[in-house]
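Student: Provided below are the primary sequence and the corresponding predicted coordinates.
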Amino acid sequence: MKNELRRLPLLPLRGMMVFPYMMVHLDAGREQSVAALEQAMLDDKVIMLTAQKDADIEKPGFEDLYSVGTVAEIKHLVKMPGGTVRVLVEGLYRAQIVNCYDDGEFIDVDVHEYEDVTEQSLEMEALVRVVVHEFEQWVKTSRKIPADAIVSVSIISDAGRLADMIAGHLNLKLEERQELLECIDIKTRLERLYGVLKREREILDIEKKVSGRVRKQIEKVQKEYYLREKVKAIHNELGDKDGVQGDIEGYRKRMRAEKYPEDVVKTVNKEITRLERAGNMSQEASVITTYIETLLDMPWNKTTEDNKDIKKAAEVLDKDHYGLEKVKERILEYLAVRQLTSGQNAPIMCLVGPPGVGKTSLASSVARALGRKFVRASLGGVRDEAEIRGHRRTYVGAMPGRILAALKKSGTKNPVFLLDEVDKMAADYKGDPTSALLEVLDPAQNNTFSDHYVELPFDLSQVLWIVTANNLAEIPGPLRDRIEIITLSSYTEQEKLEIAKRYLVPRQHVANGLTSKNLRIGAGVIQRLITDYTREAGVRELERVIGQLCRKVAKKLVEGEVDSVKVTTKNLVDILGKIKYHHTKEKHKPEIGLCIGMAWTQVGGDILPTEVNVFPGKGHLILTGKLGDVMKESAQAALSYIRSRQKKLKLSPKFYEENDIHIHFPEGAVPKDGPSAGITMATAMVSALTGRKVRSDVAMTGEITIRGRVLAIGGLKEKVLAAYREGIKTIILPEDNRRDIEEIPENVREKLEFIPVDHVDKVLENALLK
């Protein structure tokens, strides 16, 4: 640094600065700046250039300027219109402002001038080389300045001048440029410049990567657009205006119009790409098209709003069905819970009962009560697992399973879904469909149900599942564990009468084109139809008989014989023919060796007459009537009990050795098995061995042990209703089933006598005549 001070005019620069050895054009418009330039031209054409800290200040003071600047020589000055001056300056060397003088016209400053002192050493030479190399790499990468700049820099031998020339080429922030200008020491200047060049190189590499990625995306979009237009033009030339491309555009339009899950959109886009490659005439195109349409048709996010009005729902259920109070109460409970909670998994109800009691129609009424769509899948005879989970798309003619196919048809993901006859599914070499239902009906799994055809998880948790079955024992244990069992019992005669009046007769009138004027049904006719022409747990056969009656009347009306027909109990046989069923009370009187049992079947309850004959022989126990293993064991247990009570029953000590006992159950073609005929067989055998008659108005049910204890049974309501239909007056049942008597309709309970027993001795006391 020179010791003497030099006074020079000051030109403040806004938003820029000048390095030594740098030649720059400047435009000056402020009065002070123009005056300073004019004064410098009058002197020796040298001026002090320094940058403002804040470019917005119009008249900067000493504190608003950086103290270190550049002394520059004015090479050329031109006055422009409007008072502006354009000047070409060349930086000479660094200088620091010491004093500042403002006379109002322009600013004069006293400056210390700095001279670059270069240290000749190996370290300095190495530093110069790495800076030059880094600058060369930056020029090649950036391409913002001509490559000739590398040549002009490489021939400079002065390290200080080299650093200033390189810094002048870099597009840096004003603060960074000022820091480099204030580096008086050349070594420090080069080290800092090297760091700046390194950082700029890294920034350029990142910019290059980003721009390359964006360019590829733009090129890909442009290429795809071009190819699509080309394919469209080819289809137009071939006369196939729409073709595959038309389908693809339709798919894309649907995806834009509707909201699909992200994985569905991703899969459809992937299949569209395959479809574009496959072409219109390819066999694979139809397979891909079907799959895409299936995905787009599925109700991924479509739901219907539930009707939460419990009173209205109760009215719908009562209007559609008579009785079934437990089921209706369970549906209303579900609605109440839905009002108090949100996002709860729908229940899975299993309606178990005989045919014709209204299981299937009840599910439809539930859908109407809730305001939901109703779908049904009949599972009777299903043997293939693919019926539930769908076929894999590798197979010809693959399709979704019945579950997703029904949801696709319904258009919502929360319908009432009826799985009918679930107990009639079977398994073979194609798989076990019952096991496939486990995922469908498991609340912990069905929110991500996977169909082999769709291959994307589908949420089944919002579906209200209703399962129906005739025989609970035929449903596998794991499946029963996932469902809520609701039992629908047999209808009483009074319930059948009400159902026929409210629903069956009006429905058959419409089905056969009749009115209440054409066909008038007298008092007692429907009751006769129930007792004399049907014998069932439900009302399906009753509706068929009513339909037959309507058809007979319709034939007479069409033939012109009459204008209207009135059916009475007197002419009923003439119209429908002879009665089909006769009552036991009209056929039987107390007999020896004949006892009436009660049985539960899949179609409701039935009575089970049991006949026993005793004749000389060698002690054989003969069982006939197509009996199962359980009933054979019950017969052996009953015989063991009788042998243990031989003295009390006043039987010969060797009665079981001298006689053969034959137990027979009529209707031998019908399989019979179950743990409820023990006391019936014991009573019939005791009657045959002792010669005491059995009451004909008594029916009984209960299992027996070899010590004579009476064990509980199931299906009491169905059994009692069957006995009631046959005119039975007294029911003998196990003591443990006393609590089940409450389930029997009150109008039936009032007309029957119930005798709960815990031992066979009590059975014999009440069943055998003295």
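Tutor: Ah, there it is.
Student: alpha carbons only for contacts and neighbour counts from here, please
Tutor: Fine.
Student: other SSEs contacting the host helix or strand of Lys319?
Tutor: Using DSSP states H and E, Lys319 maps to helix 310-320. Here helix 310-320 touches helix 325-340, helix 359-370, going by 3 or more CA pairs under 8 Å, 6 or more residues apart in numbering; DSSP states H and E.
Student: make JSON lines out of those helices and add distance to Leu11 and mean neighbour count.
Tutor: Formatted as JSON lines, the helices and strands packed on helix 310-320 follow (distance: least, CA to CA, whole Å; neighbours: other CA atoms under 10 Å):
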{"stretch": "helix 325-340", "distance to Leu11": "80", "mean neighbour count": "15"}
{"stretch": "helix 359-370", "distance to Leu11": "86", "mean neighbour count": "21"}
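Student: mind putting these in TSV, distance to Gly431 included?
Tutor: Conversion of the helices and strands packed on helix 310-320 to TSV gives the following (distance: least, CA to CA, whole Å):
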stretch	distance to Gly431
helix 325-340	33
helix 359-370	27
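Student: so for Phe754, which of these sits nearest?
Tutor: helix 325-340 (24.2 Å; CA to CA).
Student: ok, and here's another one to check against it:
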Amino acid sequence: MEQNYSTKEHKLPVIPLRGLAVFPYMVLHFDVGREKSINALEEAMVDEQLIFLTSQKEAEIDVPTPDDFYHIGTICKIKQMLKLPGDTVRVLVEGMSRAKIKEIVDDEKGFSATLEEVVYNEELLKEDKEVEALIRNVFDSFEEYINISNRISPEILLTLSDIDEPSRYVDTIASNMFLKPLQKQEVLEIFDPKERLEKVYKILLEELDILKIEKKISLRVKKQVNRVQKEYYLKEQLKAIHKELGEDEETTDDIEEYKKQLKSIKVKKEIKEKISKEINRLSKMSPSSAESGVIRNYLDTIFALPWNKESKDKVDLKESAKILDEDHYGLDKVKERILEYLAIRTLSNSMKGPIVCLVGPPGVGKTSIAKSIAKSLNRKFVRVSLGGVRDESEIRGHRRTYVGAIPGRIINAMKEAKTKNPVFLFDEIDKMASDFRGDPASAMLETLDPEQNKEFVDHYLEIPFDLSRVLFITTANSLNTIPRPLLDRMEVIQVSGYTEEEKLKISKKYLLPKQIKEHGLEEGFLKISDETIRDIITYYTRESGVRNIERTIGKVCRKAAKRYVENRELKNIRINKNNLEKYLGKKIYSYEPIKENPEVGIVRGLAWTSVGGETLSIEVTPMKGKGQLVLTGQLGDVMKESARTGISYIRSKYEQFNIDENFYKEQDIHIHIPEGAIPKDGPSAGITMATAVISALSNIPVNNLVAMTGEITLRGRVLPVGGIKEKVLAANRAGIKKILLPIDNKKDMEDIPENIKKKIEFVFVKSMDEVLEHALIKDGE
């Protein structure tokens, strides 16, 4: 008998696929993410764009070995490659022919294999009568399979009628059937087209049997559903008859109660009409229907809202001031603004509720002062945290068309408050995000606009609710992430960090007594001196607020409680500078003291951080070179630009500073800011870097008792910067005696405590000439 097939050898890259089987003549796309697979694709693109695709035995395996995938698969031609975000590649391939792995190579780059392709003589197969009969049987069965399953387009039958090669015919049918991965692989592993036709015919017959049983079950279930619907209809008719006879008393009572509640609330006529329509809808519905439950929830929400309940404000300014002072030390601006609001409320009752935004670093008491405001006003307090809220529906609610719809956080909070004029705190308003579910910040615009919030419409209620009597307070750590339109509606009050003296008083007056009580210790048992508290503040915490100080005092209380439990005879425990390390361990922070002597090229700058002020020593060293400017210490783009601006200013004034004209060509200048692991940015170190460079190039030392901050321009002007209070506090901590500040920052001096103004000399400068006059030590000084 004549052999009707021939073999070919190929050496190709291999990709194991997860949950996919590719048949010859089949076109499909898939995504590739594994490094080995991407390497195999790149290798294939270099050669003839041919690749061998096979299926993994277990789809869950991330790093397969040659034993984890089948050794019979399909040689494919890569038609198209597309790089997707996240190092993923989408590939379009066309199956060419079956092949078997004879020898496989597995290295770090990927898999490659020597393959044996088997090619059958299609002309000999066409002459085989048995093959012809099998093709007809398979076609008839496949046609019936399409009609019953309704999952495959009948157009495939037209495609099949145009195919005259038996091998391609059977593969096209197999690739269009809904088979299990194992069945697909079984078909793929049969090289002989005749055997393959027999296998596919057998699978088709089995599938047809299953589909017929499925159809029978489906018809039976449909009949049952129709019967259930009929029963439901009859039951509804029965309920209507009961209602006519007055037998449905419970529902009638609920509807009467809703009507009574509707009369008691004072709202506009159109709102009453809308609520009345909902009550009438409920009265015509079956109590057991799903829609009935939705309407009941809606009506319950509406009647739970404080439409006309309002708490009466306290109008005693002295009492309110006393409450605010008892709960918080300092924060004078915030207290003053609240007392102003109260004073106006005593004169005019039509005053709209202001929207106050307290901005400041963590732990300075922004959230707790909102509670004190509510207490001083004799109002209810509600808090909504906006940290991480990224769905508009969280603010404005879901429409009732959605299953499980609920009102937004604002309406829910008003239900909790039970009055229409609470103190409403939006915490962490700067932490809101937006994504495909909408922008919650935009949804907040209507809430926080005094001109619009009189008629705030929640998507769930779909009727306006008056928020104009609410006193809204928002808190944020930074204004940078708050959208401008939202910020425009708020009155911003900066809550700056506390000075060391303020932290000491807060610790003694509030934190220490609170922690002693919380840890079950008696009053007076734990004695901590003022000096010890100062050491805790200086060496164990570094923050603008007092949250970490409270935690550290709590740690001391825990250790003291343990000692007391171990030895009940102790009358008291004293903690001083000598035994503090026993309770808290080694000092965590240290502050860089002032240099003992003036040095060339080292200047003390002042910086602002989210946890308070810092002093930075800026070091400059010139070296022989080609005029490179080297900047180290994790400097941001703005800081690097400030350094370049300073260099350009020095080049324009080289004669004035007695500096070599060609310094920028013949010398490399290295500017370094220590604590290199901490990122630094901003323009406020401009004059500091320029002074250090001038000192290094002219070999004139810088006064070690001077610190400075300010932005520099190309012409040497000194521009104002922010965070003055925090920077001055840091300078005081480091023992600085003179601070150079931009003249436009003179207005910030009102925030500086009087005791610090007495200790430090403040010099306000307009230009670099004035800076150098105070910073550089001339001969004879």
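Tutor: Good, I have the coordinates. Because the structure is predicted, anything quoted here is derived from the model rather than measured.
Student: what stretch of the second structure does the helix holding Lys319 of the first structure fall on?
Tutor: Mapped onto the second structure using TM-score structural alignment, helix 310-320 of the first structure covers residues 317-327.
Student: average offset between that stretch and the first structure?
Tutor: Its matched residues in the first structure lie on average 0.9 Å from stretch 317-327 of the second structure after superposition (mean CA distance after the TM-score superposition for the first structure).
Student: what about that stretch, distance to the chain center?
Tutor: Put simply, stretch 317-327 of the second structure sits 38 Å off its chain's centre (CA atoms, centre = their mean, to the nearest Å).
Student: tell me which residues in it are buried?
Tutor: Leu317, Ser320, Ala321, Ile323, Leu324 (16 or more other CA atoms under 10 Å).
Student: tell me which residues are up against it.
Tutor: Stretch 317-327 of the second structure has contacts (CA atoms under 8 Å, 6 or more residues apart in numbering) with Lys314, Lys335, Leu339, Leu342, Ala343, Ile369, Ser372, Ile373, Lys375, Ser376, Leu377.
Student: if you set the cut-off to 7 Å instead, what comes out?
Tutor: Applying CA atoms under 7 Å, 6 or more residues apart in numbering, the contact partners of stretch 317-327 of the second structure are Lys335, Leu339, Ser372, Ser376, Leu377.
Student: likewise for stretch 183-200 of the second structure?
Tutor: Taking contacts as CA under 7 Å, 6+ apart, the residues outside stretch 183-200 of the second structure that touch it are Ala21, Phe23, Ile72, Gly73, Val131, Leu134, Pro166, Ser167, Val170, Ala174.
Student: now, which of the residues you listed lie within helices?
Tutor: Among the contacts of stretch 183-200 of the second structure, DSSP state H puts Val131, Leu134, Pro166, Ser167, Val170, Ala174 in helices.
Student: OK, contacts around the fifth one?
Tutor: Spelled out, that is Val170 of the second structure. Val170 of the second structure sits next to Leu197 when contact means CA under 7 Å, 6+ apart.
Student: Val382 of the first structure: neighbour count?
Tutor: Val382 of the first structure has 20 neighbours, counted by other CA atoms under 10 Å.
Student: which residue of the second structure is paired with it in the alignment?
Tutor: Under TM-score structural alignment, Val382 of the first structure pairs with Val389 in the second structure.
Student: hmm, its match is touching Ile429, no?
Tutor: No - with contact defined as CA atoms under 7 Å, Val389 of the second structure does not reach Ile429; the gap is 9.4 Å.
Student: so Tyr260 of the first structure is in which element?
Tutor: Counting by DSSP H and E, Tyr260 of the first structure is part of no helix or strand.
Student: how about it, what does it touch?
Tutor: Counted by CA under 7 Å, 6+ apart, Tyr260 of the first structure has contacts Trp300.
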